[in-house]
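Sharing a sequence plus its predicted fold:
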Amino acid sequence: MLLHVIDVTHKCCVEQAHVVMKTLDDIGVSNIPVITVLNKTDLLIDMELPDKIYNSFPDALPISGISGYGIPKLVASIQKYLRASTVEMTVSFPYRNGDLISIFHKYGIAVNAMHGEESVKLSGELPASIAQKILEV
């Protein structure tokens, strides 16, 4: 996921934002989900976004880093994305595969660990991409 933060007080913010999106496309990463954030809304004369900005980014989240306006909604959007990109899994690892056990703990949330003589059974949530790599081993 990419947070694309746009400074709405810059006179060329729409053009700059389009250059960013074009660059992402040019380097082949335009398939990455993007949350567009319109920052510094507290510096606008009123809380209405200029039509040019609103029309260019109708799904963007207006925020103010100074006043905190819109931050809870931004956090909720990020959390929603993160929850959608995780999977629940239960997997057993022989203790000799300590690297995989470490990966599970580093990138995931282990909610249960059952230790046996030669292995550990972990249950929890992992990013889907990490879970896939673990399953491939």
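Arrived safely. Numbering: from 1, shown residues only.

okay, CA-based contacts and neighbour counts for the rest of this
Will do.

So residue 107 sits against residue 126, correct?
Yes: using CA atoms under 8 Å, residue 107 is in contact with residue 126, at 6.4 Å.

Just give the number of residues close to residue 125.
21 (other CA atoms under 10 Å).

count of residues packed around the nearest residue to it once chain neighbours are set aside?
Using CA to CA, 6 or more residues apart in numbering and skipping residues adjacent in sequence, the residue nearest residue 125 is residue 88, 4.4 Å away. For residue 88, the neighbour count with other CA under 10 Å is 14.

Repeat that for residue 4.
Neighbour count for residue 4, taken as other CA under 10 Å: 16.

can you tell me how far it sits from residue 134?
Per CA to CA, to the nearest Å, residue 4 is found 30 Å from residue 134.

what are the ranges of the helices in this protein?
Remark: helices assigned in the chain by DSSP state H are 13-26, 51-56, 71-84, 98-107, 128-136.

Now do the first one: which elements does it pack against?
Just to be clear, that refers to helix 13-26. Packing partners of helix 13-26 (3 or more CA pairs under 8 Å, 6 or more residues apart in numbering; DSSP states H and E): strand 2-7, helix 51-56.

buried set for the first one?
By neighbour count, with 16 or more other CA atoms under 10 Å as the criterion, the buried positions of strand 2-7 are 4, 5, 6, 7.

let's bring in a second model and compare:
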Amino acid sequence: MRSTSRRTPPRPWPAPSARRSRNCTADCDRPRPDLEHLAITRDTVKALADRLPAGTSPPETSEHPDYPRILAAFNEATGPLRARDVCEALDHELLAKTIEKTRAKLKRLVKLDILTEIGPRSFTRKK
């Protein structure tokens, strides 16, 4: 069934008035404090970056209490372990987010050349 009401054509946009145009130009010329703060922050970060030593080493694995426990689990294991197996050894909940966090820690240990990833998602102690 067809509607009996008529559709009105869309109205054209109003032409900008000279007053609004002047206000807009004045707003663009006015300094913005938030941009000034960003410029100050950028300069501060650049100055601090110049002070950092060039060859900083990655943080030690002892910064998180799970790393020694993960290595202990690998010392007791007879074969390769997956992230899920490590979670069970550490008595963590077997939730997807916990397993992914453990997998990230295992990948970090691979980058530190402590573990080796021998297959997809399978890790062993470096010999």
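Nice, I can see it. A quick note: this is a predicted structure, and the numbers were derived from the prediction, not measured.

Post the TM-score for the overlay when you can.
With the length set by TM-score structural alignment, normalised by the length of the second structure, the two chains reach a TM-score of 0.21; 55 aligned residues with a CA RMSD of 5.0 Å.

ok, and for the host helix or strand of residue 88 of the second structure, which residues are buried?
Residue 88 of the second structure belongs to helix 83-89 when elements are defined using DSSP states H and E. Neighbour counts using 16+ other CA under 10 Å place 83, 84, 85, 86, 87, 89 of helix 83-89 of the second structure among the buried residues.

and residue 120 of the first structure, which of the helices of the first structure is closest to it?
Closest to residue 120 of the first structure of those is helix 98-107 (CA to CA; 8.4 Å).

Okay, angle between that closest one and helix 128-136 too, please.
If you take axes from the mean of the first three to the mean of the last three CA atoms, to 10 degrees, helix 98-107 of the first structure sits at 160 degrees to helix 128-136.

Just the buried residues of helix 98-107 of the first structure, please?
For helix 98-107 of the first structure, by 16+ other CA under 10 Å, it's 100, 101, 104.

Now do that helix: which elements does it pack against?
On a contact count with 3+ CA pairs under 8 Å, 6+ apart, helix 98-107 of the first structure meets strand 119-127.

Let me know the angle separating the strand it packs on from helix 128-136.
Going by the same axes, to 10 degrees, strand 119-127 of the first structure makes 150 degrees with helix 128-136.

Could you name the helices and strands sitting against strand 119-127 of the first structure?
Packing partners of strand 119-127 of the first structure (3+ CA pairs under 8 Å, 6+ apart): strand 86-94, helix 98-107, strand 109-115.

what would the buried residues of strand 2-7 of the first structure look like in TSV with distance to residue 78 of the first structure?
Shown next, in TSV, are the buried residues of strand 2-7 of the first structure (distance: CA to CA, whole Å):
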residue	distance to residue 78 of the first structure
4	12
5	13
6	17
7	19
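
Run through the residues that contact residue 84 of the first structure.
Contacts for residue 84 of the first structure (CA atoms under 8 Å, 6 or more residues apart in numbering) come out as none.

who touches stretch 126-137 of the first structure?
Contacts of stretch 126-137 of the first structure (CA under 8 Å, 6+ apart): 85, 86, 87, 88, 89, 100, 104, 107, 108, 109.

farthest-separated two in these?
85 and 100 (19.9 Å).

Is residue 86 of the first structure in contact with residue 124, as I believe?
No: using CA under 8 Å, residue 86 of the first structure is not in contact with residue 124, being 9.9 Å away.

Which residue ranges of the second structure form strands?
For the second structure, strands defined by DSSP state E occupy the ranges 115-119, 122-125.

Out of the helices and strands packed on helix 13-26 of the first structure, flag the one nearest residue 74 of the first structure.
It's strand 2-7; of those, that one is closest to residue 74 of the first structure (CA to CA) at 9.7 Å.
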